[in-house]
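> Quick one: sequence plus predicted model below, questions after.
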Amino acid sequence: MKVKLPIYLDNNATTPVDSRVLESMLPYFSEKFGNPLSKHTFGYVTNAAVDFAREQIANLIKAEKNEIYFTSGASESINIIHFGIALKHVSKGNHIISSDVEHSASYESLLQLIKKGFDVTFLKCDSKGFIHPEQIIEAIRTETILVSIIAANNEIGTVNNISEIGKVCRANNILFHTDATQAVGKIKIDVQEMNIDFLSFSSHKIYGPKGIGGLFIRKGLEQKISPLIFGGGQEKGIRPGTLNVPAIVGFGKAAEICNKDFEKDFIHTKNLRDKLYKNILSSLDSVTLNGDKDNRLPGNLNLLIKGIKADNLISNLREIAFSSGATCSSETGKPSRVLKAIGLSEEDSRCCIRIGVGRFNTSEEIEYASEKIIEEITKLRLKRNYQSTI
């Protein structure tokens, strides 16, 4: 089988829209264009579609459909919870617990709250990127109003024990939020069993359209959030504004497919990821896996390639699309905050690559990518060794 180039292996950054998702969206750009709040046939049709999508998404995370709110993406969902809870509960306390391995959408949001006088404890992860429940227990104070911990890390793929962290928060009567942007659709998420109060996630990470996100708010807790946007009564006032119906329909379809094909997708991406890792490890020395080997996202592979700058490797392999870390922070040119948190030096952190295997990757693509990555690393190392002898 001939491999079609370029090969996309950056599914942690974003995923292609599934053709079934696109097909579901198309009618809502043309003949089914009504505003869901309009009290006529056009509005009833789109309102029903939004309602159905809400149910499809709720089913994926084991929530009720009236606990799902639509936003522009996970970044907005995260900010709604951080700022909404902080503003609502400032009279009770000003302390928030988070971690040093959060996505920038969460980390930067909390830095803004610090500027506004809130006290944020950023717990330090261990060498694999885990935040442990015991750390939450030790950090809790009487003025603690929120715990916000990432479910699965976007760079190194480590999956936290969210259920146990949620249990600690529930036992201490503290609200618990998790950024599950990388986790939803890839690993099992049950908001009830995992004691989650608020959960943020995005459509474009699960083969849906960009620019649409979800926010789970446990029933009854919507009253504990101060809205950040005003005007209109959409989404119970939590996030007012005319709903993006085509994107919502696509989000719903993407969630439905993830739910139905979960086991197949999980096994497929994990097997391909393991194959790629095995090929690289068997051919090269001085390669280290970042994050935990077992408790990690099925498609995530983050590798330290000693002595080889990730940017050089990426620029020399134009036929393969992968990254050196989180896309959102790649423009800064700074070493990864997450890699630093797990103990890597600045030099080593610049030698790390992130590969994201997805639903549409094939075994042939992985074989080709393995061969080219190994070949290029070998060339760069030979060049480096030669230059060091001159």
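Structure received.

> C-alpha only now, for contacts and for neighbours.
Noted.

> could you point out which element follows whichever helix or strand residue 277 is part of?
Residue 277 is part of helix 262-283, with elements assigned from DSSP states H and E. For helix 262-283, the following helix or strand on the C-terminal side (DSSP H and E) is strand 287-289.

> Can you spell out which helices and strands pack onto that next one?
Packing partners of strand 287-289 (3 or more C-alpha pairs under 8 Å, 6 or more residues apart in numbering; DSSP states H and E): strand 300-305.

> What is the burial count for residue 264?
If you count neighbours by other C-alpha atoms under 10 Å, residue 264 ends up with 11.

> right, I mislabeled it, should have said residue 384
13.

> Same question for residue 115.
9.

> what is the orientation angle of the helix holding residue 277 with strand 300-305?
10 degrees (axes from the mean of the first three to the mean of the last three C-alpha atoms, to 10 degrees).

> try it against this one:
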Amino acid sequence: MNNPFDLFALPDEHEALREAIRALAEKEIEPFASEVDEDSRFPSEALTALNASGFNAIHVPDEFGGQGADSVAACIVIEEVARVDASASLIPAVNKLGTMGLILNGSNELKHQVLPAIADGEMASYGLSEREAGSDAAAMRTRAKRTDHGWVLNGTKAWITNGGRSSWYTVMAVTDPDRGANGISAFMVHKDDPGFSVGNHERKLGIKGSPTTELHFEQCELPRERIIGEPGTGFKTALQTLDHTRPTIGAQAVGIAQGALDNTIAYVKERRQFGKPIAQFQGVEFMIADMAMKIEAARLMVYTSAARAERAEKNLGFISAASKCFASDVAMSVTTDAVQLFGGAGYTRDFPVERMMRDAKITQIYEGTNQIQRLVMSRALLR
């Protein structure tokens, strides 16, 4: 009996997208993943492959030269790349993060200036955090002052993913210190703007192929049209952006977890102890079952969150925070279990699961720590 019951089923075009990006990732990205991590180098092969296929910034609307893919499609791309290399998945993920505020609230003129370049292969990054303004982002000290010709920025941003590789940066700065969070504005900064420079690279536990840097602004001059929206709306733009991009971190986490599970299943079928494959021991079977169960739950929550963002539903705070929080906790749990099931081999660099465990940790931290996600969720529920 043919029963076309498609509730909770992805459309055929999304499944075709998954097949295409998975094939590309396994052929063009996975062979370099270990080397990228070992040498802490940018995954240039991944960038070339993603640019050639149009998967580098699939979210950019078609009127600006992009593919105009929906939020679930963007999550699928990020998930499948993260399944083989978390560092490489930050190319499409951070391209969305670095342009989402512009897409949501920027002028048409500014969109035409920035988005075609991103669709064509350049990259974008996001500058909200500072050394003393991470979870408390509204405490930022970077300042922007209006001039006769535009704006002048002064200050430093920290923890900038793909810093130094991107051409464009969405940067939050205080334009009216007396108004608190309502005195923050958002700007688009180009790498060639006078007074802009990239600081030192961080030495990190994981995602070593994605550079993380500071950004410095010393009398950095911007044309007046580079502001996103009206002055004082920048913090709202930042929060709106995160509502749309936290599911992409959830997607990255799901991809890392899936990659770890896939490698683990293959290993436990081959590894023999006491005369049989360890996959036949009930303790191992239970761990594999729990890993897969958690991943399926996380994937559904991520896709649901992305779909709700695509529908422009109001009050996205809870579900976007929940999807990021749950999926990243799952990624940490699954990758830790993967290393355990590999035994001593899992603790070596000869197998990818130790890299995946190190990469998973950051998903619990960036775009808001999971402690902050729980605050966001509880406040949404208790409001």
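Arrived safely, thanks for sending. Everything quoted here is computed from the prediction, not taken from an experiment.

> TM-score of the superposition?
Scored against TM-score structural alignment, normalised by the length of structure 2, the superposed chains reach a TM-score of 0.25; 154 aligned residues with a C-alpha RMSD of 6.4 Å.

> before we move on, the earlier item: which positions within the helix holding residue 277 of structure 1 qualify as buried?
262, 265-266, 268-273, 275-277, 279-280 (16 or more other C-alpha atoms under 10 Å).

> before we move on, what about stretch 108-117 of structure 1?
By neighbour count with 16+ other C-alpha under 10 Å, stretch 108-117 of structure 1 contains the buried residues 109, 110, 113.

> Tell me which helix or strand the last one sits in.
Assessed by DSSP H and E, residue 113 of structure 1 sits inside helix 104-115.

> so the helix or strand just after that helix versus helix 104-115, what angle?
Once the chain leaves helix 104-115 of structure 1, the next helix or strand it forms, by DSSP H and E, is strand 119-123. Strand 119-123 of structure 1 and helix 104-115 are oriented at 140 degrees to each other (the same axes, to 10 degrees).

> name the helices or strands packed onto strand 119-123 of structure 1?
strand 95-99, helix 104-115.

> who does the helix holding residue 277 of structure 1 touch, helix- and strand-wise?
strand 300-305, helix 363-389.

> Burial-wise, tell me which of those comes out on top.
Scoring these by mean neighbour count under mean count of other C-alpha atoms under 10 Å gives strand 300-305 as the most buried, with a mean of 24.

> by how many degrees do that strand and helix 363-389 diverge?
Going by the same axes, to 10 degrees, strand 300-305 of structure 1 makes 20 degrees with helix 363-389.

> Can you identify the element that follows strand 300-305 of structure 1 toward the C-terminus?
Following strand 300-305 of structure 1 toward the C-terminus (DSSP H and E): helix 310-316.

> What's the local residue count around residue 282 of structure 2?
10.

> how about the strands in structure 2?
124-127, 143-146, 150-161, 168-174, 184-190, 196-201, 212-223, 227-228, 272-273, 276-277 (DSSP state E).

> those helices in structure 1, which residues are they?
Using DSSP state H, the helices of structure 1 run over 19-25, 41-61, 74-89, 104-115, 133-139, 162-171, 245-260, 262-283, 310-316, 337-341, 346-349, 363-389.

> need those in JSON lines with distance to residue 121 of structure 1, can you?
Putting the helices of structure 1 into JSON lines (distance: least, C-alpha to C-alpha, whole Å) gives the following:
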{"stretch": "helix 19-25", "distance to residue 121 of structure 1": "40"}
{"stretch": "helix 41-61", "distance to residue 121 of structure 1": "28"}
{"stretch": "helix 74-89", "distance to residue 121 of structure 1": "14"}
{"stretch": "helix 104-115", "distance to residue 121 of structure 1": "10"}
{"stretch": "helix 133-139", "distance to residue 121 of structure 1": "8"}
{"stretch": "helix 162-171", "distance to residue 121 of structure 1": "15"}
{"stretch": "helix 245-260", "distance to residue 121 of structure 1": "34"}
{"stretch": "helix 262-283", "distance to residue 121 of structure 1": "34"}
{"stretch": "helix 310-316", "distance to residue 121 of structure 1": "32"}
{"stretch": "helix 337-341", "distance to residue 121 of structure 1": "15"}
{"stretch": "helix 346-349", "distance to residue 121 of structure 1": "24"}
{"stretch": "helix 363-389", "distance to residue 121 of structure 1": "40"}
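
> Out of those helices, flag the one nearest residue 123 of structure 1.
helix 133-139 (7.2 Å; C-alpha to C-alpha).

> Output the contacting helices and strands for the closest one.
helix 162-171.

> again, 6 Å this time
Where contact means 3 or more C-alpha pairs under 6 Å, 6 or more residues apart in numbering; DSSP states H and E, helix 133-139 of structure 1 is not packed against any helix or strand.

> Just say which of the strands of structure 2 is most tucked in.
strand 124-127 (a mean of 28).

> Contacts made by that strand with the rest, please.
Applying C-alpha atoms under 6 Å, 6 or more residues apart in numbering, the contact partners of strand 124-127 of structure 2 are 94, 95, 98, 166, 168, 169, 170, 171.

> can you rerun that using 8 Å?
Residues outside strand 124-127 of structure 2 that contact it (C-alpha atoms under 8 Å, 6 or more residues apart in numbering): 94-99, 118, 157-158, 160-163, 166-172, 215.

> From residue 266 of structure 2, how far out is the closest residue to residue 337 of structure 2 other than its chain neighbours?
Nearest non-adjacent residue to residue 337 of structure 2, counting by C-alpha to C-alpha, 6 or more residues apart in numbering: residue 287, 7.4 Å away. The gap separating residue 287 of structure 2 from residue 266 of structure 2 is 14 Å, by C-alpha to C-alpha, to the nearest Å.

> More neighbours: which of the two?
residue 287 (16 against 11).

> Adding distance to residue 145 of structure 1, write the buried residues of stretch 108-117 of structure 1 out as CSV.
Below are those laid out as CSV (distance: C-alpha to C-alpha, whole Å):
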residue, distance to residue 145 of structure 1
109, 16
110, 13
113, 13
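
> Alright, calling it a day.
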